[in-house]
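In: I'd like to go over a predicted model; first the sequence, then the structure.
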Amino acid sequence: MAENAAKRLKTDNGGVAIGTHNGHFHADEALAVYMLRQHVPTYAGAQLVRTRDPKLLDECHTVVDVGGEYEPARNRYDHHQRTFGTTFPERATKLSSAGLVYMHFGRGIIGRRLGQPEDSEQVGMVWRKIYESFIEALDAHDNGISAYDPAGIAAAGLQKKFSDGGFTLGAMVGRLNPNWNDPIPADPAAAQAAEDGRFELASQRIGEEFDRDLDYFTKAWLPAREVVAEAFGARQEYDGEGRIVVLKRQSAPWKDHLYNLEDQQPEAGKVLYVLYPEKPTPDAKWRIQCVPQTKDSFQSRKPLPEAWRGFRDAELDGISGVSGSVFVHAAGFIGGNKTFEGALAMAKKALV
């Protein structure tokens, strides 16, 4: 296998080569390689060399997830050495090769996508958000860090009620490794080529998920910031205490931005309900959604009244005293009305 890697280096014709380890592959180096090759101009068309041979790795322009070195000046991005403890700014999770590459190259990736300088506020906002929503889970998985403190869970006597199938980003990549009893070509070069082919598939697969996140946060999430900020600034038009926010034009991703705006203006109090049209047309029905206690929580700060829950249409009109009612979910976290005026009336009644 080392011979095969050496031949590939010799036929590189002076181009850039990225080195990573061969053998069982993981999500972190699969994504690290993808980000470099697909999103950093220096590495466009870069050759991949999968080996643990130090001499071959020394010949590579960049090495990720192997080699025992973290030296950005020399393009070395390993995290396995005993002395390594680097984290993303303002986060506690130790980085893997994915986090290292993203920390150093992510601003450039986002800046090019947005057409803005790397040090702009919007680039920094998306850079941090993508790390927290996507990359950090890979770092934790590769470093064996649980999302919850195992000792705390044991002390509380908590147990999983069912299996979630373990289908994480890391598991998705892991499933692309060969099975233990799959046949292996007898020729070492052919065996390495087959393994490399699987890695390329894994790198492309997780890269597609990264690209979806990149597109979402640059094209949808970031533009929503202005929409939510405008609505947040006008919230006292509907309630003197600012507990109702209205997204006038259409629904937009609002939770992250709302929590951030509240943190920036704690004196303004907490928002309880967000109103928005189902679609951007004059005849659209309106939704009233309760703000969760936290972004991923199923618990609302103030659920819609218990007496309304699970009812619809005319029956709900009679119970709520608001005409045009469409529904209130049985869990009380969302409801609907045929008009904005009706949804606002529901929100005001629910405040009491």
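Out: Perfect, I can see it now.

In: CA atoms for contacts and neighbours, from now on please.
Out: Will do.

In: Residue 275 looks like it's in a strand, true?
Out: Yes: under DSSP: H, G, I helix; E, B strand; the rest coil, residue 275 falls within a strand.

In: Now do the same contact list for it.
Out: Residues near residue 275 by CA atoms under 8 Å, 6 or more residues apart in numbering: 244, 245, 246, 247, 286, 287, 288, 289, 343, 344.

In: let's bring in a second model and compare:
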Amino acid sequence: MEKQFKKIGTHDGKFHADEVMATAILNEIFVTELIRTRNKKVLDELDIVYDVNGGEFDHHGIDKVMREDGTPFSSCGLIWNKFGKDVIRFKNESLDEDQIDEIFNFIDRSLVEGIDALDNGIWIDKPEIPLMNISSILSGFNPLWYEEDKENQNFNKAVEFAASILNNKISFKISVIKAKEKVVKAYESREIPEVMILDSYCPYGESLKEIDERQEILFVIFKSKTNYLLQTIRGKDGKDKKKLPKEWMGKRDEELANVTGVSDATFCHTGRFIAGAVSLEGIKNLARLSIQEPFEHESMMEKIMKFARKLFIKK
């Protein structure tokens, strides 16, 4: 597939995440010449214009185009809605239409819709611990108030950064699709009902949620560069279905080996969500011990303390 040449345009002045990401999307499928201006005569002569001048890709009018869930499109969403599937086809021509739809919807939901919401004045709920979002990161490329003649230069830097994020997200989703067959095979051939063993790491979470209808899997084993790892699986509530035993927490090498009786055990994370052993048999033994350990039940005092911490953080 060859890229066509297009003259594209958006407004000048302070830039935001929506037109930055829209530019990155267009650059994936076209050879572009970008003009940033508010001059209507200039914009009217361009092939694609967005976030300014009215028209198909300008969301500033009264009659906004809305998603089914009620989130209005910004120029980013409008451009993605029109050209997103072509971007994915350029990325990997072997994908079928169902896979393209799956990736398209994933990018829209996980990347584009948040940009659209914030640009349209819809504030996304603040977490207890503030997190940077893609909109603030891209807007942060604007030149400082005392910097002159850097607007277009910084815009281009922001577009380059946005393109890396877009491509990473698409590549990740393609890798999830390609890993599904491997995950299904590991799930169906497991020797311990609660444990899925992968011969090497691949993104398994999404596929496992789909195939493990009875929520049997508690742990996943996979080989890293130096040893084998045992990792917990999170349930629908986002919490580990079963943490690794408390006695293992933060212990390494000989100390962990003495506690577990597994001679080649190497470490257990303080968060009790991952542990390691040199051999496959060693890591399977750690898995068996974890399965045998009784489930923990949060005490009433622990619930009260957790609630109190949340109140303190909010204040």
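Out: Received the coordinates, thanks. Given the structure is predicted, the values throughout are model-derived calculations rather than measurements.

In: thinking again about what came up before, which members of the contacts of residue 275 of structure 1 are positioned in strands?
Out: The members of those that map onto strands under DSSP state E are 244, 245, 246, 286, 287, 288, 289.

In: Next up, the contacts around residue 313 of structure 1.
Out: Residues near residue 313 of structure 1 by CA under 8 Å, 6+ apart: 324, 325, 326, 327.

In: What does the second one correspond to in structure 2?
Out: Which is residue 325 of structure 1. Taking TM-score structural alignment, the alignment pairs residue 325 of structure 1 with residue 265 from structure 2.

In: Give me the neighbour count for its match.
Out: Residues near residue 265 of structure 2, counting by other CA atoms under 10 Å, number 29.

In: tell me the contacts of it?
Out: Going by CA under 8 Å, 6+ apart, the list of residues near residue 265 of structure 2 reads 252, 253, 254, 256, 257, 276, 277, 278, 282, 283, 286.

In: same question, residue 150 of structure 2
Out: Residue 150 of structure 2 touches residue 143, counting by CA under 8 Å, 6+ apart.

In: Double-check that residue 35 of structure 2 belongs to a strand.
Out: Yes: counting by three-state DSSP, residue 35 of structure 2 is located in a strand.

In: ok, and residue 8 of structure 2, which helix or strand is that part of?
Out: strand 4-10 (DSSP states H and E).

In: ugh, wrong one, I meant residue 226 of structure 2
Out: Applying DSSP H and E, one finds residue 226 of structure 2 in no helix or strand.

In: number of nearby residues for it?
Out: Residue 226 of structure 2: 10 neighbours (other CA under 10 Å).

In: Same question for residue 206 of structure 1.
Out: That count, for residue 206 of structure 1 with other CA under 10 Å as the rule, works out to 21.

In: For the match of residue 325 of structure 1, which non-adjacent residue is spatially closest?
Out: Using CA to CA, 6 or more residues apart in numbering and skipping the chain neighbours, the partner closest in space to residue 265 of structure 2 is residue 277 (4.1 Å).

In: count of residues packed around the equivalent of that neighbour over in structure 1?
Out: In structure 1, the residue matched to residue 277 of structure 2 (TM-score structural alignment) is residue 337. Residues near residue 337 of structure 1, counting by other CA under 10 Å, number 27.

In: give the contact list for residue 337 of structure 1.
Out: Residue 337 of structure 1 neighbours (CA under 8 Å, 6+ apart): 285, 286, 287, 324, 325, 326, 327, 343.

In: what does residue 257 of structure 1 give?
Out: 224, 225, 228, 229 are the contacts of residue 257 of structure 1 under CA under 8 Å, 6+ apart.

In: Could you rerun that using 7 Å?
Out: 225, 228 (CA atoms under 7 Å, 6 or more residues apart in numbering).

In: host element of the aligned partner of it in structure 2?
Out: Taking TM-score structural alignment, the alignment pairs residue 257 of structure 1 with residue 207 from structure 2. Using DSSP H and E, residue 207 of structure 2 falls within helix 205-211.

In: ok, which stretches of structure 2 are strands?
Out: 4-10, 30-36, 48-49, 195-198, 219-223, 228-232, 265-268, 274-277.

In: wait, residue 7 of structure 2 sits on residue 34?
Out: Yes: using CA atoms under 7 Å as the test, residue 7 of structure 2 is close enough to residue 34 to be in contact (6.2 Å).
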